[in-house]
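**Student:** Quick one: sequence plus predicted model below, questions after.
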Amino acid sequence: MIYMKYLPYILNCGTRCYVRLDINPKLMNNEMAKIRISVPSLEGLNFADFGCFNVFVPTKEEQKVIVDFLERKISEIDGLIQKIESAIAKLREYRSSLITAAVTGKIDVRGAVKC
């Protein structure tokens, strides 16, 4: 049995992609078409291709542990990305303020050393 949050990780298609295995196979190609549009790594994949996968499937409990670990790490990485983006925005603001101060004469840059 596959834990549905585990499936995107074994298909390597990100955390927001869910494939329902309990739907009618005739409808599966429509579902795959929707996923194919939003997930580039599944481009060209159809229902028949699922029979070609050899996938190690741990127990459902192990899958949940793996998913919890990956989601926790992804959350940590997302937090770091936000901090970096915030630092970049502050540096850009500082740069802009520094340029404005230099242009308006609030600071003297005539003796500044070039790097």
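**Tutor:** Okay, I see it. Not measured: the values here are computed from a predicted model.

**Student:** all contacts plus neighbour counts: C-alpha atoms, from now on.
**Tutor:** Fine.

**Student:** can you pull out the helices in this structure?
**Tutor:** For the chain, helices defined by DSSP state H occupy the ranges 7-10, 25-38, 60-104.

**Student:** Just name the most buried of those helices.
**Tutor:** Most buried of the helices of the chain by mean neighbour count (mean count of other CA atoms under 10 Å) is helix 7-10; its value is a mean of 17.

**Student:** Please name every helix or strand in contact with that one.
**Tutor:** Helix 7-10 is packed against no helix or strand, with contacts defined by 3 or more CA pairs under 8 Å, 6 or more residues apart in numbering; DSSP states H and E.

**Student:** mind running it again at 10 Å?
**Tutor:** In terms of contacts (3 or more CA pairs under 10 Å, 6 or more residues apart in numbering; DSSP states H and E), helix 7-10 is packed against helix 60-104.

**Student:** what packs against the helix it packs on?
**Tutor:** helix 7-10.

**Student:** let's see 7 Å
**Tutor:** If contacts are counted by 3 or more CA pairs under 7 Å, 6 or more residues apart in numbering; DSSP states H and E, helix 60-104 sits against no helix or strand.

**Student:** okay, pairing it with this:
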Amino acid sequence: MKQITIALAAIMALAASPAQAFLSSQDETTLLATLNQENLTQGVHYNDIRCSVRNKKCLVKMEIKSEKAGCLIEHMNDVSDLYTESTTRDNQVRMVLSPYAEQALASCVAGLL
């Protein structure tokens, strides 16, 4: 419970900070769709992702078994620290979390389960 309280306090601080984002709303939508399509963890649904250049963090909001939660991915200098982008055969843009971001998010989610 203490970890969740600390995590929520950090999330609220990041969400309240007026800072320039380095992820466009279109990129957020595409990345969230990919996260939810490739999600192998039962009961986890990703709802929102916000990144701050000033704070060098990304906040990933989600629902875990119908409980709201969030995870911070820290030390993000630019989008390459968060994801890589490729084009599929049918010219669809596909975003994949970077190994660093994937590990940080998986570790956080595992701690919340």
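**Tutor:** It's in. Given the structure is predicted, the values throughout are model-derived calculations rather than measurements.

**Student:** Let me see the TM-score of these two.
**Tutor:** The TM-score (TM-score structural alignment, normalised by the length of structure 2) is 0.24; 55 aligned residues with a CA RMSD of 4.9 Å.

**Student:** what's the neighbour count on Gln3 of structure 2?
**Tutor:** Residues near Gln3 of structure 2, counting by other CA atoms under 10 Å, number 10.

**Student:** Next one: it from Gly70 of structure 2, what distance?
**Tutor:** 12 Å (CA to CA, to the nearest Å).

**Student:** go on, Lys61 of structure 2?
**Tutor:** With CA to CA as the criterion, Lys61 of structure 2 and Gly70 of structure 2 are 4 Å apart.

**Student:** more crowded one of the two?
**Tutor:** More neighbours surround Gly70 than the other of Lys61 of structure 2 and Gly70, with 24 against 18 (other CA under 10 Å).

**Student:** and Ile11 of structure 2, how many neighbours does it have?
**Tutor:** 19.

**Student:** For it, give me its contacts.
**Tutor:** 59, 70 (CA atoms under 7 Å, 6 or more residues apart in numbering).

**Student:** how about the helices of structure 2, start to end?
**Tutor:** Using DSSP H, helices in structure 2 cover 2-16, 25-37, 99-112.

**Student:** Can you point out the buried residues in the first one?
**Tutor:** Buried residues in helix 2-16 of structure 2, counted by 16 or more other CA atoms under 10 Å: 7-8, 10-11, 14.

**Student:** Make a markdown table out of those residues and add distance to Glu28 of structure 2.
**Tutor:** Shown next, in a markdown table, are the buried residues of helix 2-16 of structure 2 (distance: CA to CA, whole Å):
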| residue | distance to Glu28 of structure 2 |
| --- | --- |
| Ala7 | 21 |
| Leu8 | 21 |
| Ala10 | 21 |
| Ile11 | 17 |
| Leu14 | 17 |
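
**Student:** ok, which pair from those is furthest apart?
**Tutor:** Using CA to CA, these span at most 10.6 Å, a distance reached by Ala7 and Leu14.

**Student:** roughly how far apart are His45 of structure 2 and Val60 of structure 2?
**Tutor:** 11 Å.

**Student:** no no, Ala101 of structure 2
**Tutor:** 11 Å.

**Student:** In contact with the residue nearest to Val60 of structure 2 when sequence neighbours are not counted: list those residues for me.
**Tutor:** Closest residue in space to Val60 of structure 2, ignoring its immediate chain neighbours: Ile49 at 4.4 Å, by CA to CA, 6 or more residues apart in numbering. Residues near Ile49 of structure 2 by CA under 7 Å, 6+ apart: 28, 58-61.
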